[in-house]
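Peer 1: Provide a 3D model corresponding to the input given below.
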Amino acid sequence: MPHAASRIWALFQDYDRWTDYAPMVIRVDVLWPGDERQNGRLRRVIYKMPGGRRGSALELVHDVEESPEGYGYTYTMISSDPGNDQTGKVRLEPLGPDRTRFSFEERYNLTKAPWKWFEGPIYKFINKNNEDSMRRASQWLSAHPEYRADLTPTPPPVL
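Peer 2: All right, here's what the predicted structure looks like:
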C-alpha cells in the first residue's frame, strides 16, 4: 500500500470509518475496550449479507503488536457453538516512509449443514469483499491526505 504503516493502522483502529471503505460493514460496536493497546477488545461487527440479510460477528482482538517492525493483531470470531470459532490476522509491515506490506488472513471451519455445503462459495465471497475493502482503504487514504497527516513522514528536502 502506498501509505505509512502508522497511518493505515490508525484508520484500521478508527471503527467509525470502517463503513467509508468496507462496503459490507454496517457498523462496529466496541463492547469492551481492552487494554491501552486494545488487547482484549471485544467488538461486534454488523455486516451485509447476500439477499439483503444482515449478519454479525463477535470478535475478540488479541496479540496486538505496535513496533517499528510493524503493526498487527489477531482476532477470534466467537461462535455460539464451542469449537467453531474462526480466526483472522492483520499485519502491516513498513517497507519505506510511504510503503507498507499488508497481509490479511481469515480461517474458517464451517462444520454445520447447510453452511459446510457452500463453504467454497462462502469463502470466495468473503475473501473478495475483504480484498476490495483493503483496496478501498488505500484509495480512501489517498483521497483524504488530511486524515492523520501527523503520521505521514515528512519528505526529505529537495536540494
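Peer 1: Please count neighbours and contacts with C-alpha atoms only from this point.
Peer 2: Fine.
Peer 1: Excluding chain neighbours, what is closest to residue 104?
Peer 2: Excluding the flanking residues, the one nearest residue 104 by CA to CA, 6 or more residues apart in numbering is residue 90, at 4.7 Å.
Peer 1: And residue 140, by the same measure?
Peer 2: Here the nearest residue to residue 140 in space, its sequence neighbours aside, is residue 21; by CA to CA, 6+ apart that works out to 6.6 Å.
Peer 1: Also residue 1?
Peer 2: residue 100 (5.1 Å).
Peer 1: contacting residues around the helix or strand harbouring residue 131?
Peer 2: Assigned by DSSP states H and E, residue 131 falls within helix 119-143. When contacts are defined by CA atoms under 8 Å, 6 or more residues apart in numbering, helix 119-143 is touched by residues 1-3, 8, 20-24, 110, 147.
Peer 1: One more, please, to line up against the first structure:
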Amino acid sequence: MRFEHAVTIQASAERVWAVFSDVERWPEWTPTVESVERLDEGPLRPGSRTRIRQPKLPVAVWEVTRLEEGQYFEWTSTAPGIRTTGGHRVTSTPEGTVATATIVQEGPLGWLFGKLYAGLTRRYIATETEKLKELAER
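Peer 2: Below you'll find the model as predicted:
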C-alpha cells in the first residue's frame, strides 16, 4: 500500500532540505513525532539508524537505505510481516520547492496494516508536509 503527500513551499530547496533532513528536530515542529533518537552519529547516510516514537503507532527503528544529498532520503522500518519505507523528496520548481513524503507498506501484513492505519497515515504525512511548509517559510 502506498501513501503520498506533496506541498509547494515558498523557500529555497536548500532551506527545505535542511529542515526535512534534520530528523532529530522533527518533534519540535510536527505533532506527529513525539521523540527521535539517532542510534549513530554524524549526518544521515545509508546505514544510519533512528528510533522514532509517534502517537498511536509502535516505536520504530528506521534505517536509511538511500540518500541523494539535498534531494532525497529513504529509510525503512521492519516488523514481523511488514516492511515500511518512508521517502522524503525535495524538488525545485518554478512555482517553489515541492516537498513530497511517501509511505509504502509491503509484506504479508503490509496490506492489512496499510488498510487499518490508512486514515492515520494520510493525516500524518499531510501534517508533516504542511508543518514543514510553515517552518521553512518562516
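Peer 1: on that earlier part again, tell me which element the residue nearest to residue 104 of structure 1 falls in.
Peer 2: Assessed by DSSP H and E, residue 90 of structure 1 sits inside strand 86-96.
Peer 1: outside of that strand, which residues touch it?
Peer 2: In contact with strand 86-96 of structure 1 (CA under 8 Å, 6+ apart) are residues 4-5, 9, 68-79, 100-109.
Peer 1: redo that, cut-off 7 Å
Peer 2: Contact partners of strand 86-96 of structure 1, identified using CA atoms under 7 Å, 6 or more residues apart in numbering, comprise 4-5, 69-78, 100-109.
Peer 1: for the next helix or strand after that strand, which positions count as buried?
Peer 2: Where DSSP H and E defines the elements, the next helix or strand beyond strand 86-96 of structure 1 is strand 99-107. Neighbour-count burial for strand 99-107 of structure 1, counted by 16 or more other CA atoms under 10 Å, picks out 100-102, 106.
Peer 1: Turn the residues you listed into a markdown table, including distance to residue 123 of structure 1.
Peer 2: Below are the buried residues of strand 99-107 of structure 1 laid out as a markdown table (distance: CA to CA, whole Å):
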| residue | distance to residue 123 of structure 1 |
| --- | --- |
| 100 | 26 |
| 101 | 23 |
| 102 | 20 |
| 106 | 9 |
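Peer 1: Just the buried subset of the contacts of helix 119-143 of structure 1, written out for ChimeraX, thanks.
Peer 2: Selection of buried members from the contacts of helix 119-143 of structure 1 for ChimeraX, criterion 16+ other CA under 10 Å:
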select :1,2,3,8,21,22,24,110
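Peer 1: Need the counterpart of residue 88 of structure 2 in structure 1.
Peer 2: In structure 1, the residue paired with residue 88 of structure 2 is residue 90, using TM-score structural alignment.
Peer 1: burial count for its match?
Peer 2: Counted with other CA atoms under 10 Å, residues neighbouring residue 90 of structure 1 total 17.
Peer 1: next one: residue 39 of structure 2
Peer 2: 12.
Peer 1: Wait, it touches residue 61, no?
Peer 2: No - in this structure, residue 39 of structure 2 is not within contact of residue 61 by CA atoms under 7 Å, at 8.9 Å.
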